[in-house]
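[1] Structural data only, the sequence is not supplied:
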């Protein structure tokens, strides 16, 4: 939990208001997702979280900032600087970028396949 504390403290210090914690789904744990449970318990119970965390969104429930993903937890930090800005990760922009990358990979793969066929 030390790295989590340091990471959230740094994010708070630099004025970040939205943090995505990627802990994984915990499918390889024997009985239950250990890391995921520890992270969420720490976010509910720790003094640091009480002081600096405004809201926690469980990944499987989704959030206003991301699509549902059980392998992550979204944390909205208290804006101690009070700059008046809303946290924002534009989900539509992320989806568009992801789609562009997928399409460019398909185009490259098709070109590579056709160039290999021409050699023989």
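    Okay, I see it. Here the structure is a predicted model, which means the values were calculated and not measured. Numbering: from 1, shown residues only.

[2] going forward, measure contacts and count neighbours with C-alpha atoms only.
    Noted.

[3] Nearest residue to residue 56 in space, please, no chain neighbours.
    Among residues not flanking residue 56 along the chain, residue 75 sits closest, at 4.7 Å (C-alpha to C-alpha, 6 or more residues apart in numbering).

[4] ok, second structure coming up, stack it against the first:
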């Protein structure tokens, strides 16, 4: 899967880079493109790049003609695990062979679940430690 990372770019630069990358992917027969735009945590009010990318992927003339499907990262996709900082795009490309949907490996899923549980345990411990008054000796 082809990947484009838009971290660190201004909105205008990210827009230009996105358009050029998608045109190039289409020209080279790519079917899938992962767009890493970040979650928008460093934006002041709302996720600027993320919003701009997703709006362009649905409203632009290029998107209407060349994009088959857009998978929002929060929802996950048949190709990746859920990730709010990315969007997966499936291009309309009749020259490329049909894409195979890689199944998520059971070990990957198990490892992801273990990380999630460990993170929940750590946050519970921290939350409990913050509530408890300091002990005096």
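    That came through, no problem. These figures come from a predicted structure and were not determined experimentally.

[5] Give me the TM-score for this pair.
    TM-score for the superposed chains, counting by TM-score structural alignment, normalised by the length of the first structure: 0.71, backed by 97 aligned residues with a C-alpha RMSD of 2.3 Å.

[6] just to revisit the earlier point, next up, the contacts around the residue nearest to residue 56 of the first structure.
    18-21, 53-57 (C-alpha atoms under 8 Å, 6 or more residues apart in numbering).

[7] Just tell me what it corresponds to in the second structure.
    Matched by TM-score structural alignment, residue 75 of the first structure corresponds to residue 89 in the second structure.

[8] Then residue 44 of the first structure?
    By TM-score structural alignment, residue 44 of the first structure lines up with residue 58.

[9] swap in residue 25 of the first structure?
    Checking TM-score structural alignment: residue 25 of the first structure goes with residue 39.

[10] In a helix, residue 4 of the second structure, correct?
    No. Assessed with DSSP: H, G, I helix; E, B strand; the rest coil, residue 4 of the second structure is strand; it does not lie in a helix.

[11] How many residues are close by it?
    Neighbourhood size, residue 4 of the second structure [other C-alpha atoms under 10 Å]: 16.

[12] There's contact between it and residue 35 in this structure, I believe.
    Yes. Contact status for residue 4 of the second structure versus residue 35: in contact at 5.0 Å, counting by C-alpha atoms under 8 Å.

[13] Centre-most residue in the first structure?
    By C-alpha atoms, centre = their mean, the mean C-alpha position of the first structure lies nearest to residue 20, the distance being 3.3 Å.

[14] list the contacts for that one?
    72-75 are the contacts of residue 20 of the first structure under C-alpha under 8 Å, 6+ apart.

[15] Residue 108 of the first structure versus that one, what's the distance?
    When distance is defined by C-alpha to C-alpha, to the nearest Å, residue 20 of the first structure is 31 Å away from residue 108 of the first structure.

[16] if we can go back for a sec, helix, strand or coil: sort out the residue nearest to residue 56 of the first structure for me.
    strand.

[17] So it versus residue 16 of the first structure, what's the distance?
    In this view, residue 75 of the first structure and residue 16 of the first structure are 10 Å apart by C-alpha to C-alpha.
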